[in-house]
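Student: prediction below, plus the sequence it came from.
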Amino acid sequence: MMYYFVTVLVLLIDQFTKYLVVANMQIGDSVTVIPGFLYLTSYRNTGAAWSILEGKMWLFYVITVIVVMIIIYIMQKYAKGHPLFSTSLALVLGGAIGNFIDRLLHQEVVDFISTVFGHYYFPIFNIADTALSIGVVLLLIYIFISDSKAKGTGK
């Protein structure tokens, strides 16, 4: 049950930061946080990562509902007692729902975190995207650790 708190926390932070961006910045406005590296840039995305599948909201609705149901099922059935597994799923769940709320209410996702690495401008993202990414990395770590333990014990 504690892991749903992580999901709700991600949702609250995600939606609050998006609200602040929409309320205080025009699309295209940018504020320097760390010169040459980190900026807050108001942007809207009607697609998924890197703007793929732009305008295909119906597809995002269907996929998100299915993914959310699967994650909740897995959390209830298999993740209990596995803190890393549960946390990874809670982060993915919070991120998925955060962007789903945007798509459902506004038919676009508010993105605002802009990073630059030398001459490479990484696609602008948000807190939900960050939670999703961290959740997937933690899930991969969990799978790697579980697989290593299973091989080490002869299972």
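Tutor: Sure thing, it's come through.

Student: C-alpha from now on. contacts and neighbour counts both.
Tutor: OK.

Student: if we ignore the residues flanking it in sequence, what's nearest Thr130?
Tutor: Gly95 (7.5 Å; Cα to Cα, 6 or more residues apart in numbering).

Student: wait, isn't the one you found in contact with Ala131?
Tutor: Yes. Contact criterion Cα atoms under 8 Å: Gly95 and Ala131 qualify, at 5.3 Å.

Student: list the residues that contact the residue nearest to Thr130.
Tutor: 7, 10-11, 127-132 (Cα atoms under 8 Å, 6 or more residues apart in numbering).

Student: how about the host helix or strand of Asn99: buried residues?
Tutor: Assigned by DSSP states H and E, Asn99 belongs to helix 83-106. Counting neighbours by 16 or more other Cα atoms under 10 Å, one finds that the buried residues in helix 83-106 are 84-103.

Student: report the inter-axis angle for the next helix-or-strand element following it versus helix 83-106.
Tutor: Counting by DSSP H and E, the next helix or strand C-terminal to helix 83-106 is strand 109-117. Interaxial angle, strand 109-117 versus helix 83-106 (axes from the mean of the first three to the mean of the last three Cα atoms, to 10 degrees): 120 degrees.

Student: which parts of the longest helix anywhere in the chain are buried?
Tutor: Taking DSSP state H as the criterion, the chain has its longest helix at helix 127-152. Buried residues in helix 127-152, counted by 16+ other Cα under 10 Å: 127-136, 138-139, 142.

Student: pick the one among the residues you listed closest to Met75.
Tutor: Leu139 (12.3 Å; Cα to Cα).

Student: contact partners for that closest one?
Tutor: 84-85, 88-89.

Student: Tyr120: which of those residues is nearest?
Tutor: Out of those, the member with the shortest distance to Tyr120 (by Cα to Cα) is Ser88, at 28.4 Å.

Student: next up, a structure to set beside the first:
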Amino acid sequence: MSLKKSVLIIAVLLLIDQGSKYYIKTHFVLGESVDVFNWFKILFIENSGAAWGAKLSDFLPVSESTGKLILTVFRLFAVAGIGYWLYDTVRKKSSKTLIWAVSLIFAGALGNIIDSVFYGMIFNDSYQQVATAFSAEPYGDIFHGKVVDMLYFPIIDSTWPEWVPYFGGSDFRFFEPVFNIADMAISTGVGILIVFNKSAFGKKEADAYSDSWDDYVARTEKE
């Protein structure tokens, strides 16, 4: 796969991701939801931390603002690293499977970093109101934006049976996390690398092993 095709994939995913986030941000109040099916809802939440809503300040003695800044800077370096990985993968003419996977991961990482870097200074607060873009009173500043999530799949929404130790009677939901298109791209890319590992890496490693074996045989014959 060429670099141009990879960039096209990334551009399309970014357009869908950012378009959906912009729509949700400018049409939904924080916490508002719409039922699409019994097992699928559009639910607007914002994630100011890492995966599962975790914050760096929960683990380190830093303020929430400082923790957010550190996390965003780390994400920037991570995106740069993934971008180089993608470039190097294409340059080495690796398998299409690997290029597809890395392209998806890069697009997802870039989609979320846009939120973290810019949304704080573009939108005003969504609490009890619908936000507006390029507001005169943004809710934050650069590097302190919140990631917009909206895809919610409560496939099972029930309660634990009373006889279950500790959990009995409490709510049980599957699948509970709320995510976005960028998260889907990252998860799909990682899933491809795990499920199709041999297709992504196998040929390259096999060729390297074959070349090493041929060199060994050649040296042995000379001796």
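Tutor: In hand now; what should we look at? Please read all numbers here as calculations on a predicted model, not as lab measurements.

Student: hmm, back to that, so the alignment partner in structure 2 of the residue nearest to Thr130 of structure 1 versus Ser33 of structure 2, what's the distance?
Tutor: Pairing criterion TM-score structural alignment: the partner of Gly95 of structure 1 within structure 2 is identified as Gly108. Using Cα to Cα, to the nearest Å, we find Gly108 of structure 2 at a distance of 23 Å from Ser33 of structure 2.

Student: need the longest helix for structure 2.
Tutor: helix 64-91.

Student: thinking again about what came up before, report the set of residues contacting both of Gly95 and Ala131 of structure 1.
Tutor: Val10.

Student: equivalent range in structure 2 for stretch 38-47 of structure 1?
Tutor: Alignment of stretch 38-47 of structure 1 against structure 2: residues 40-49, by TM-score structural alignment.

Student: and the longest helix of structure 2, what does it pack onto?
Tutor: helix 96-114 (3 or more Cα pairs under 8 Å, 6 or more residues apart in numbering; DSSP states H and E).

Student: got the angle for the helix it packs on vs helix 64-91?
Tutor: In terms of direction (the same axes, to 10 degrees), helix 96-114 of structure 2 departs from helix 64-91 by 150 degrees.

Student: what about the longest strand anywhere in structure 2, distance to the chain center?
Tutor: Longest strand in structure 2 by number of residues (criterion: DSSP state E): strand 40-47. In terms of Cα atoms, centre = their mean, to the nearest Å, the centre of strand 40-47 of structure 2 is found 15 Å from the chain centre.

Student: now do it: everything it contacts.
Tutor: For strand 40-47 of structure 2, contacts defined as Cα under 8 Å, 6+ apart pick out 24-25, 28-36, 53, 146-155, 178.

Student: repeat for stretch 18-29 of structure 1
Tutor: Stretch 18-29 of structure 1 has contacts (Cα under 8 Å, 6+ apart) with 41-44, 110-112, 126.

Student: at 10 Å instead, please
Tutor: Residues outside stretch 18-29 of structure 1 that contact it (Cα atoms under 10 Å, 6 or more residues apart in numbering): 12-13, 15-17, 31, 40-44, 98, 102, 109-112, 126-128.

Student: over in structure 2, find the residue span that stretch aligns onto.
Tutor: Here stretch 18-29 of structure 1 aligns to structure 2 at residues 21-32, judged by TM-score structural alignment.

Student: same question for that stretch: list its buried residues.
Tutor: Quick answer for stretch 21-32 of structure 2 (16+ other Cα under 10 Å): 21-22, 24-30.

Student: and stretch 35-54 of structure 1, by the same measure?
Tutor: Applying 16+ other Cα under 10 Å to stretch 35-54 of structure 1 flags 39-48 as buried.

Student: next one: the alignment partner in structure 2 of Ala131 of structure 1 from Leu13 of structure 2, what distance?
Tutor: For Ala131 of structure 1, the aligned position in structure 2 is Ala185, judged by TM-score structural alignment. The gap separating Ala185 of structure 2 from Leu13 of structure 2 is 8 Å, by Cα to Cα.

Student: list residues touching both of the two?
Tutor: 103-104, 107-108, 111.

Student: check those residues and tell me the two furthest apart.
Tutor: Using Cα to Cα for every pair in these, the one that comes out farthest apart is Ser103 and Gly111, at 12.0 Å.

Student: any common contacting residues for those two?
Tutor: Common neighbours of Ser103 of structure 2 and Gly111 (Cα under 10 Å, 6+ apart) are 10, 13, 185-186.

Student: what residues are up against the residue nearest to the spatial centre of structure 2?
Tutor: The centroid of structure 2 falls nearest to Asp183 when counting by Cα atoms, centre = their mean (3.2 Å). Counting by Cα under 10 Å, 6+ apart, Asp183 of structure 2 touches 17, 51, 104-105, 107-109, 111-112, 149, 151, 189.

Student: now it: how far from Gly83 of structure 2?
Tutor: From Asp183 of structure 2 to Gly83 of structure 2 the distance is 17 Å (Cα to Cα).

Student: likewise Ser94 of structure 2?
Tutor: Ser94 of structure 2 is 15 Å from Gly83 of structure 2, where distance means Cα to Cα.
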